[in-house]
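S.K.: heads up, no residue letters with this:
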């Protein structure tokens, strides 16, 4: 991928976390740096929807350079920052951070971002490795992994006991146990064959006809 070259305009982006904070210092720094146009958000870095940043990225053209007062004004995280800068480079757009003196249109600036990208990948691999080791250790201890079952063994036993009484219906037992009918059928599969018998209690007339004459 060819490195971006600063042949276009300098476009600034500033951000503060809350509406009570002032953008004045950042705007002044970007203006002094020679930015032709400046976009500014008043939102937390954790907020995915940063409308002015989206507008700035759409405004940029090949040869332009996106300028920020500091790295933490642009990305929500190191990975997010790298993703944005890589996206800029694919468009032939450079990136400059005033506070850290990083400029991806220069060899030194590109080297710094290669190091950042390698560090982010290294951290990601450590997290994945640690997660896998934790899962393996949990399995070795016999610990159950994944979502807990919708019904506990005690609830299943209780459901079977209640269903043995003809006056109880599947719906009433499901409500009593705080589960859905489908969950009850899933965990007590023998219900499928006798659903009609337990869904509705028999009438008195039916009981008399079934009994001895």
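M.R.: Yes, it's here. Small disclaimer: the values here were computed from a predicted structure and weren't measured. Numbering: from 1, shown residues only.
S.K.: CA only for contacts and neighbour counts going forward, please
M.R.: Fine.
S.K.: quick one: the helices in the chain?
M.R.: 24-32, 51-59, 78-90, 107-140, 153-163, 170-177, 181-187, 195-199, 204-210 (DSSP state H).
S.K.: what does the last one contact?
M.R.: When contacts are defined by Cα atoms under 8 Å, 6 or more residues apart in numbering, helix 204-210 is touched by no residue outside itself.
S.K.: related to what we said a few turns ago, among the helices of the chain, which is nearest residue 69?
M.R.: helix 24-32 (5.9 Å; Cα to Cα).
S.K.: What is that closest one packed up against?
M.R.: Judged by 3 or more Cα pairs under 8 Å, 6 or more residues apart in numbering; DSSP states H and E, helix 24-32 is in contact with strand 10-16.
S.K.: Helix 24-32 and the strand it packs on, what's the angle between them?
M.R.: Interaxial angle of strand 10-16 relative to helix 24-32 (axes from the mean of the first three to the mean of the last three Cα atoms, to 10 degrees): 170 degrees.
S.K.: Take this one as well and set it beside the first:
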């Protein structure tokens, strides 16, 4: 059985799926086997794609007009096709740069294998850049992750202020740009430094 999926980026009527529909019908997809979404390619919420992938069965072939109608990005596309392949479902792209992809044929599988290799290469590059960036930061005395909300100056001001009986905790937190939870994690209600407060001062 042939199943078709269509998508346009805008739901305001300025874009239609007529061209995609005609191409899919001409390729042999029955009208009741067509699924259509009106959503940006970057959106996770594409209910008709989810319904299509759930309904399609082993031995079926999923047809799309162009490759960019299906995946949000290369990795998302590779994951979808990997899942389809594991379930014994084929993918065929009718036109555009992915028109050589037809995972029901040997040559089509080879083309998609190249796409999958590129996606894996992209993942490795991102991982390498992240690792190198963290190493460079550590070499300069910085650690990865979110920057600390508390600084040595803020810790000292918090300790001094909390030691004063007339201090308004809400006003102090607003001035320091922190939450009460963060404040009390570093300084006690009487202005004594706690472990996290000592760690901030020891980082100098």
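M.R.: Cool, the structure landed. Predicted, not measured: the structure shown is a model, and the values here were computed from it.
S.K.: on that earlier part again, can you redo the helices of the first structure as JSON lines with mean neighbour count and distance to residue 68 of the first structure?
M.R.: Shown next, in JSON lines, are the helices of the first structure (neighbours: other Cα atoms under 10 Å; distance: least, Cα to Cα, whole Å):
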{"stretch": "helix 24-32", "mean neighbour count": "16", "distance to residue 68 of the first structure": "7"}
{"stretch": "helix 51-59", "mean neighbour count": "14", "distance to residue 68 of the first structure": "11"}
{"stretch": "helix 78-90", "mean neighbour count": "17", "distance to residue 68 of the first structure": "12"}
{"stretch": "helix 107-140", "mean neighbour count": "13", "distance to residue 68 of the first structure": "14"}
{"stretch": "helix 153-163", "mean neighbour count": "14", "distance to residue 68 of the first structure": "58"}
{"stretch": "helix 170-177", "mean neighbour count": "16", "distance to residue 68 of the first structure": "57"}
{"stretch": "helix 181-187", "mean neighbour count": "15", "distance to residue 68 of the first structure": "54"}
{"stretch": "helix 195-199", "mean neighbour count": "15", "distance to residue 68 of the first structure": "67"}
{"stretch": "helix 204-210", "mean neighbour count": "9", "distance to residue 68 of the first structure": "81"}
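S.K.: how about those helices, which one is nearest residue 96 of the first structure?
M.R.: helix 107-140 (8.4 Å).
S.K.: Could you tell me where the closest one falls in the second structure?
M.R.: Helix 107-140 of the first structure corresponds to residues 106-139 in the second structure, going by TM-score structural alignment.
S.K.: Give me the mean deviation of the matching stretch from the first structure.
M.R.: Compared with the first structure after the fit, stretch 106-139 of the second structure shows a mean deviation of 0.9 Å (mean Cα distance after the TM-score superposition for the first structure).
S.K.: How far off centre is that stretch?
M.R.: Relative to the mean C-alpha coordinate of its chain, stretch 106-139 of the second structure is positioned 15 Å out (Cα atoms, centre = their mean, to the nearest Å).
S.K.: residue contacts, the counterpart of residue 7 of the second structure in the first structure?
M.R.: Aligned by TM-score structural alignment, residue 7 of the second structure pairs with residue 15 of the first structure. Contacts of residue 15 of the first structure were listed using Cα under 8 Å, 6+ apart, and they are 23, 40-43, 73-74.
S.K.: Report how many residues lie close to the nearest residue to residue 15 of the first structure once chain neighbours are set aside.
M.R.: Nearest residue to residue 15 of the first structure in three dimensions, chain neighbours excluded: residue 41, at 4.7 Å (Cα to Cα, 6 or more residues apart in numbering). By other Cα atoms under 10 Å, the residues close to residue 41 of the first structure number 20.
S.K.: Contacts only, for the counterpart of residue 41 of the first structure in the second structure.
M.R.: In the second structure, the residue paired with residue 41 of the first structure is residue 37, using TM-score structural alignment. Contacts for residue 37 of the second structure (Cα under 8 Å, 6+ apart) come out as 6-8, 46-49.
S.K.: That concludes my questions; thank you for your assistance.
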